[in-house]
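> I need the structure of the sequence given here:
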Amino acid sequence: MIVGIATLFAMLFGGGSLDYYYIDKIEEGVKKEIVDKDRKKELQAELKAYTKVVKEFYKVRNKDFKVLKTKNLERGINEDYYLDFFDKRMQERVKLQETTLESRLALQEKITDDEWDAIMKKASSAETKEEEKAQRKKAKKDDKNAFREQETAIVQNVADQDRRANLLEGLAIYEATYNQIHESYESINVNESEALIDKNLSREKIIAIGEQLNEQRITLYKGFSVFIITAKANSTEEDYKAIMKAFNKLIK
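Sure, this is the predicted structure:
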């Protein structure tokens, strides 16, 4: 399962639980399944230290994306700004993934096979799967509604038919990119990937999973930039602000 499933936009623009060991309820699993007190204490300290790094990452990330939303309303911001913004976010993401990698590998070494199996059993239980299904359904609905709100903003604010058609086409292309990525995203969880269940998951395989997620992020970032360019070319100053206020809702 994917812990606390967020919308795809939240995962790609922000992070989501996929960058957190790729394991559901890991803290709960360590607390309940590790019998040796000293080793449990050591593992909990490891998780606490990692959680601190993640919280700091999101603290900085949230500030950066708050600025991005403000910049999105400025029609004069050029494409170079977005390319630089997303490049820096990817550098920060890769740094966090490196920390995640080392932390998961350390965790794997300190947990016995039986303990690991018990943790994975909880993560892939029928109850957990039903919880995931409900969360995923809501996440899809939230993202779909965000796109429909964007369409409404375009129709209501852009009077010129040709420009409106160009904007709606650009949005449709971006949504199609989203839907394609979503299918791949859903396969990266312990219920559908044998690799993620593997206690001896190698450094190379963990890196490959991270790279897969990063490729998805880059694809969506590029689509984001392309839509921005389309919006600038097919709107007035006033139209642009109304369109981008709705577009900002896609960024969680």
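
> Could you use CA atoms for every contact and neighbour count after this?
Will do.

> Please spell out which residues along the strand or helix carrying Asn145 are buried.
According to DSSP states H and E, Asn145 maps onto helix 126-157. Taking 16 or more other Cα atoms under 10 Å as the basis for neighbour counts, the residues of helix 126-157 that come out buried are 128, 131-132, 135-136, 139-140, 143-144, 146-147, 149-151, 153-155, 157.

> for stretch 93-109, same thing?
By neighbour count, with 16+ other Cα under 10 Å as the criterion, the buried positions of stretch 93-109 are Arg93, Leu96, Gln97, Thr100, Leu101, Ser103, Arg104, Leu105, Leu107.

> Second input sequence below; structure requested for side-by-side comparison:
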Amino acid sequence: MIIGIIALITTLFFGGPGEIFYVDNLEKGIKKSILDKERKKEILADFKITKGIIKNYEKQRKKDFKAFNEIYARKATTKNQLDSFFDSIQDTRSTYQNKIIDQRILIFDKIEDQEWSEIIESSVTSAEKRIQKFEKKALKNNDGFGKTKASIKSTISDRVKADSILKGIENIEVTLKELEKALLSFNASDNKILANKHSDKKALLDIVKNDSEKRLPFMNAVIDFHQNLKNNSLDSEFDQIIKVFLKEANMTSK
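All right, here's what the predicted structure looks like:
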């Protein structure tokens, strides 16, 4: 079950550990494995530009995250509004990933095959350790959305409506668990295309598309939960439950 680390800001708004070209500790590997000082300097300059692109995208993600909290907390928000919001997020993501893939191809073309072998070997080890750490932490946090479920049961007196809302939160849990597994698989250890420095743009865009598609069931579950709660609760009941859900899901603004 989610432990607030892949968290909603990652699953709903894209991103995650090792997402710089989906290669863990890439900058560290470049500094360690490339001995030619001038070429290393050139590659790191390109890498700095890449980090600037990522930084700007992160700023936009945080703005989108804040906007999502605001519209999701309102009972009047419609399904169409939530769908449109996520469509906009996807458009921003597509533009960003095109830039990132272009940077990957530019940088990787300047890395020699032997150097890349060393970089990817270190990256795979790092990815495996990250995944193991995540899985161990997940085992200690398996109570899911327990507080939200308790809030639903104590707030909604009509059992039929309460059961319907509970099914919605259970669907979020199921789709989120599957998504966590999928996101962890996007790394150079499990994907030959990501591990190949010669992979072309089309192959990389297909991975990005697959990444986005993996998130859709969870996104839909989050949207459906909002609408289900909206249709089966009074205004005060909605406000109480959605507040608990947002806090438990680690969605509240810091």
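
> Just give me how far the helix holding Asn145 of the first structure sits from the chain centre.
Here the centre of mass of C-alpha atoms in helix 126-157 of the first structure, compared against the chain's by Cα atoms, centre = their mean, to the nearest Å, lies 14 Å away.

> now do stretch 102-111 of the second structure
Using Cα atoms, centre = their mean, the offset of stretch 102-111 of the second structure from its chain centre is 24 Å.

> again with stretch 95-106 of the first structure
Distance of stretch 95-106 of the first structure from the chain centroid (Cα atoms, centre = their mean) equals 17 Å.

> Likewise for stretch 37-49 of the first structure?
Between the mean C-alpha location of stretch 37-49 of the first structure and the chain-wide mean there is a distance of 27 Å, by Cα atoms, centre = their mean.

> Please apply the same query to stretch 109-124 of the second structure.
Averaged C-alpha coordinates place stretch 109-124 of the second structure at 26 Å from its chain's average position (Cα atoms, centre = their mean).

> Can you list the buried residues in it?
For stretch 109-124 of the second structure, burial by neighbour count (16+ other Cα under 10 Å) applies to Ile111, Trp116, Ser117, Ile119, Ile120, Ser122, Ser123, Val124.

> on that earlier part again, now for the helix holding Asn145 of the first structure, which elements pack on it?
In terms of contacts (3 or more Cα pairs under 8 Å, 6 or more residues apart in numbering; DSSP states H and E), helix 126-157 of the first structure is packed against helix 8-9, helix 161-186, helix 237-247.

> what about 10 Å?
Other elements packing on helix 126-157 of the first structure under the criterion 3 or more Cα pairs under 10 Å, 6 or more residues apart in numbering; DSSP states H and E are helix 8-9, helix 113-123, helix 161-186, helix 237-247.

> Could you tell me where stretch 176-191 of the first structure falls in the second structure?
Stretch 176-191 of the first structure falls opposite residues 174-189 of the second structure when the two are matched by TM-score structural alignment.

> Ok, stretch 207-217 of the first structure next?
The counterpart of stretch 207-217 of the first structure in the second structure, counting by TM-score structural alignment, spans residues 205-215.

> And the matching stretch, how far out from the chain middle?
Averaged C-alpha coordinates place stretch 205-215 of the second structure at 11 Å from its chain's average position (Cα atoms, centre = their mean).

> show me the contacts for Glu109 of the first structure.
Lys199, Asn200 (Cα atoms under 10 Å, 6 or more residues apart in numbering).

> And the helix or strand hosting it against the second structure, how far off on average?
Counting by DSSP H and E, the secondary-structure element that holds Glu109 of the first structure is helix 79-110. Aligned to the second structure and superposed, helix 79-110 of the first structure gives a mean residue distance of 0.8 Å (mean Cα distance after the TM-score superposition for the first structure).

> Stretch 204-211 of the first structure too?
Its match in the second structure and stretch 204-211 of the first structure itself, once the structures are fitted together, sit a mean 0.8 Å apart by mean Cα distance after the TM-score superposition for the first structure.

> If you count neighbours, what's buried in that stretch?
Ile206, Ile207, Ile209, Gly210.

> okay, the residues you listed in JSON lines with secondary structure and distance to Lys88 of the first structure next?
Below are those laid out as JSON lines (DSSP: H, G, I helix; E, B strand; the rest coil; distance: Cα to Cα, whole Å):
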{"residue": "Ile206", "secondary structure": "helix", "distance to Lys88 of the first structure": "22"}
{"residue": "Ile207", "secondary structure": "helix", "distance to Lys88 of the first structure": "19"}
{"residue": "Ile209", "secondary structure": "helix", "distance to Lys88 of the first structure": "20"}
{"residue": "Gly210", "secondary structure": "helix", "distance to Lys88 of the first structure": "17"}
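
> for Gly146 of the second structure, what are its contacts?
Going by Cα under 10 Å, 6+ apart, Gly146 of the second structure touches Ile152, Ile169, Phe245, Glu248.

> counterpart of it in the first structure?
Under the pairing rule here (TM-score structural alignment), the equivalent of Gly146 of the second structure within the first structure is Arg148.

> how close does its match get to Leu168 of the first structure?
From Arg148 of the first structure over to Leu168 of the first structure the distance is 11 Å, taken as Cα to Cα, to the nearest Å.

> and the gap between Ala49 of the first structure and Glu42 of the first structure?
For Ala49 of the first structure, the distance to Glu42 of the first structure - Cα to Cα - is 11 Å.

> Kindly apply the preceding question to Glu237 of the first structure instead.
Computed as Cα to Cα, the Glu237 of the first structure to Glu42 of the first structure distance reads 57 Å.

> Same check on Glu149 of the first structure?
Going from Glu149 of the first structure to Glu42 of the first structure by Cα to Cα gives 48 Å.
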